[in-house]
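Engineer: sequence plus predicted model, see below.
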Amino acid sequence: MEEDWQADLEQWLVPYLEGLGNKTRRKMCPAYIAGLIGPGDRKSIQPMAVRSDAVPYDRLHHFIGAGLWDKAPLEATLWKQADDLVGGDGSWLIIDDTALPKKGKASVGVAPQYATALGKNANCQTMVSVTLASGEVPLMLSLRLFLPESWTGDVARMDKAGVPRALQNYRTKPEIALEEIDRVIAAGVRFGCVLADAGYGLSAPFRQALTARGLCWAVGIPRHQKVYPDDAQLIFPVAGRGRPRMRHVPDVTSVAAHTMLEGAKWRQVSWRKGTKERLTARFAAIRVRIADGVPQRIGSAGAQHMPGEEAWLVGEHRSNGERKYYLANLPADTPIKVLAGAIKARWICEQAHQQLKEELGLDHFEGRSWSGLHRHALMSMMAYAFLQSRRLAQAGRKKKSPRAATATQSASSAAGHP
């Protein structure tokens, strides 16, 4: 079985190797990816080199850390293959981020910051991720490092870590995500809707930028996100004295999302079949206008955001008592089951993150440079795409639908390991 997957890998990598040019690099790339997929608990360069008789450590290290090669052709090939496998109008483009725990201060982008997977602040690197998914099959397209202000405020530190000058300005995670979405669109990758958690959904500029690009989206929001009823009207307030008012104001005040849903009708909704039974929760959905328009003074309330885009406000009551809230700009006639399915589809990227770390060593990289980290991340994504394509091929041979190939299988089993 091991020989089978390695032979498949060599064939699968042919279009990637054409973009590398140099003969040595065309040898190092398959060796590196085979090291990520193969057995062994540690997937950093030295342990991988020790496990391989064919590739010495110094050459493998040079390939990732210091070699002069452009990753753009490999990335373009990855995106084309991902689109061929799972792209389409029914696919999701999922925005998230993942933390890579690190010790010390020298690794590029490392700083004490919130790590979602750990649920607390930790010394780590944070990478904004873009995942293309259909059903339960995700393909990771992009992992881009977020630089905290402790880094962007120190040019010498960034130069030492090899951060490109064009990327040394501070960018928020939503801004990085939008840059990556634009690159994905420009590459012709097909998807139907953008999904993101509340870390991105709370950003009005992020939501507005998605709408401005003509994209459908469904995002998490904080419970205190302000909204207006969808029938809110703009009126001229009556001036008690002085000059007449020159600007319209809403005829109602905005309220928090959780308050708006208090009187809504809640119903049990099932969105997909789990490993043991159908997954269900209670949902409510109403049309609202988001309070993210231009700020304006409204009477005694002071400066308030005017009504903005009309959207769905969705609430979820989970069986454990947890409550979550979402906004989606899907059409007004969208059934609540479809809304729930869109909202809950985001889970698959978290599973992809976990597999990339546990099976393919995404968080094992021990280098300190910008280019080394992003090359390692690209190799990890290529390895993951290979395993997913192999799963889909195996599922096809068993006369199953490709969408039925579950991403819950371990990467090592897909590679033929016990």
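Structural biologist: Here it is on my side, so go on.

Engineer: when you work out contacts or count neighbours from here on, use the C-alpha atoms and nothing else.
Structural biologist: Will do.

Engineer: what sits against Q268?
Structural biologist: T280, A281, R282, F283 (C-alpha atoms under 8 Å, 6 or more residues apart in numbering).

Engineer: quick check: the second one touching N320?
Structural biologist: Spelled out, it's A281. No: using C-alpha atoms under 8 Å, A281 is not in contact with N320, being 9.9 Å away.

Engineer: here's the one I want to compare it with:
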Amino acid sequence: MTAEQIAGWDEELTELTGSLGRLFNRPEPRVVFAQYVEGLLAELPKKNGWTLSERAGHLTPDRMQWLLNGSVWDADLLLDAVRDYLVAHLGDPEASLVIDDTQAQKKGTKSVGVAFQHCGLTGDVRNCQTMVMVTYAAPRGHAFLDRRLYLPEEWTTDRERCREAGIPDDVAFATKPQLAIAMLKDALAAETPFGWVLADSGYGRDPGLRAFCHDQALPYVLAVPVDLSLSGPPGKPRQPSVKRADDLLHYARVRDRWERRSLGDGAKGERLHDFTAFDVTVTDESPAEGFAHWLVLRRSLHPNRRGKDGKLHREIAYFLVHAPTGTTLTEIITRAGGRWRIEEDNEINKQLVGFAQYQVRKWTPWHRHITACMLATAFLTVQHARLTDPEPDTGEDREETVNPGKAQVNNEGETTG
């Protein structure tokens, strides 16, 4: 990395934050906003009102706190700008929208949305806030595209508590999958270019999310629970019938046609697993016209989970796929591997830009801080893409539709030409 490159980044960041001056009705918050984003990108041990203010040369954190709590500007307009910036530089119809939630641990009961709930970071139930995120995962890079704060029912049923936290009166309870649907609707309304939707079983188990994708003809790879109700290839007499996802494991073991594929590079090297696939019918659900459903089974290479019999077994994960007829198994596996991009984005945002280090408690400042963090990491993603791909990102030669491939997965999990 050269001094010239660093200087170029500084100039571009100044240009980017300067172009967002239209969000503010006064010059002071424009300046403080630029300092806030610069501070999020700076090498500070912790990023809060005091440290960001000290870096900007302020004697107190008052101006940074006022930017989040008191000044007049719309975080949703900033969110639109983040999306437009990502699409302008990374936009690609082959991109995936990846859905997942993340948590920020908090003390007390005043922080908006805080409750004792499952914390993915620790794997247990603790006092935290949960935010549902969408990552834009394109061939040249990935970053957060959208966000929603999850409000447990103990919040939405207590309107006085909501008002104290600044939550608008029209904000009602919504499940995490419903928040995900709202963000997918916004992406479609904005004509965001993407080809697939990816999510883990917390979202894949939701029939409403699947139905939305069917109605919109959106391809997806969703992790699903073992009891997903479906029917698969017809069994022969006296063979087990298929009523749920894990019933297919019998047929997978009998025919033993697993294919070893990579989900990409991980922290410990290449993520290799064995895969097999079945053409299935999901109970009371129809795919979009020209689409089909498959159930993909992913098996670990080595025994790593202890079963009820006390023995170690290979872990099996199940993925429901909704894709154009003719989509290849290779394409499906490649897409499934893209789900890890959102976990990388969670880590990058928390480690580099203070995503979970905020000291705000109310609705509006929470959205302002989170969206400013998203802008900061979007900037990093675009600069990284330019380092790894110096070609101009005009997008003129890119495909406009998803190419489903020439081979299809049949009901035996094989690919045919």
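Structural biologist: Sure, I can see it. In this text the structure is predicted, and so the values were computed from the model without any measurement.

Engineer: what's the TM-score here?
Structural biologist: Superposed pair, TM-score by TM-score structural alignment, normalised by the length of the second structure: 0.83. Supporting alignment: 368 aligned residues with a C-alpha RMSD of 2.4 Å.

Engineer: A281 and N320 of the first structure: who's more crowded?
Structural biologist: A281 (16 against 7; other C-alpha atoms under 10 Å).

Engineer: tell me if that one really is in a helix.
Structural biologist: No: checked against DSSP: H, G, I helix; E, B strand; the rest coil, A281 of the first structure lies outside a helix; its state is strand.

Engineer: what lines up with it in the second structure?
Structural biologist: Using TM-score structural alignment, the partner of A281 of the first structure in the second structure is H273.

Engineer: list the contacts for the nearest residue to its match once chain neighbours are set aside?
Structural biologist: Among residues not flanking H273 of the second structure along the chain, S300 sits closest, at 5.2 Å (C-alpha to C-alpha, 6 or more residues apart in numbering). By C-alpha under 8 Å, 6+ apart, the residues touching S300 of the second structure are L272, H273, D274, R314, E315, I316.

Engineer: looks like H273 of the second structure contacts V296 (just checking).
Structural biologist: No: in this structure H273 of the second structure lies outside contact range of V296 using C-alpha under 8 Å: 11.9 Å.

Engineer: that older thread, how about the contacts of S300 of the second structure in JSON lines, adding distance to A211 of the second structure?
Structural biologist: Converted to JSON lines, the contacts of S300 of the second structure look like this (distance: C-alpha to C-alpha, whole Å):
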{"residue": "L272", "distance to A211 of the second structure": "31"}
{"residue": "H273", "distance to A211 of the second structure": "29"}
{"residue": "D274", "distance to A211 of the second structure": "29"}
{"residue": "R314", "distance to A211 of the second structure": "32"}
{"residue": "E315", "distance to A211 of the second structure": "28"}
{"residue": "I316", "distance to A211 of the second structure": "25"}
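
Engineer: most neighbours among the residues you listed, please name it.
Structural biologist: H273 leads the contacts of S300 of the second structure on contacts (other C-alpha under 10 Å) with 19 neighbours.

Engineer: just to revisit the earlier point, between the contacts of S300 of the second structure, which is nearest T327 of the second structure?
Structural biologist: T327 of the second structure lies nearest to D274 out of those, by C-alpha to C-alpha, at 18.7 Å.

Engineer: distance of the closest one from A317 of the second structure?
Structural biologist: Distance, D274 of the second structure to A317 of the second structure, using C-alpha to C-alpha, to the nearest Å: 10 Å.

Engineer: so what sits against both of the two?
Structural biologist: In contact with both D274 of the second structure and A317: R298, R299, using C-alpha under 8 Å, 6+ apart.

Engineer: the stretch 1-150 of the first structure: helices as residue ranges?
Structural biologist: 2-12, 14-18, 23-37, 45-51, 57-65, 72-86, 149-152 (DSSP state H, counting those that start in this stretch).

Engineer: what about the second one, how far off from the second structure?
Structural biologist: Plainly put, helix 14-18 of the first structure ends up 2.3 Å away from its match in the second structure on average once the two are laid over each other (mean C-alpha distance after the TM-score superposition for the first structure).

Engineer: read off where that helix ends up in the second structure.
Structural biologist: Counting by TM-score structural alignment, helix 14-18 of the first structure corresponds to 18-22 in the second structure.

Engineer: and that stretch, how far out from the chain's middle?
Structural biologist: 27 Å (C-alpha atoms, centre = their mean, to the nearest Å).

Engineer: outside of that stretch itself, which residues are in contact with it?
Structural biologist: P27, R30, A34, L78, A81.

Engineer: contact partners for the first one?
Structural biologist: The contact partners of P27 of the second structure, taken as C-alpha under 8 Å, 6+ apart, are G21.

Engineer: quick check: it vs L352 of the second structure, distance?
Structural biologist: 28 Å.

Engineer: what's the answer for the fourth one, then?
Structural biologist: When distances are taken as C-alpha to C-alpha, L78 of the second structure and L352 of the second structure turn out to be 20 Å apart.

Engineer: got it, and the second one?
Structural biologist: Distance from R30 of the second structure to L352 of the second structure, counting by C-alpha to C-alpha: 23 Å.

Engineer: look at the nearest residue to R140 of the second structure once chain neighbours are set aside and tell me its secondary structure.
Structural biologist: Nearest-residue entry for R140 of the second structure: A385, 5.7 Å, with adjacent residues in sequence omitted and distances by C-alpha to C-alpha, 6+ apart. Look at A385 of the second structure: counting by three-state DSSP, its state is helix.
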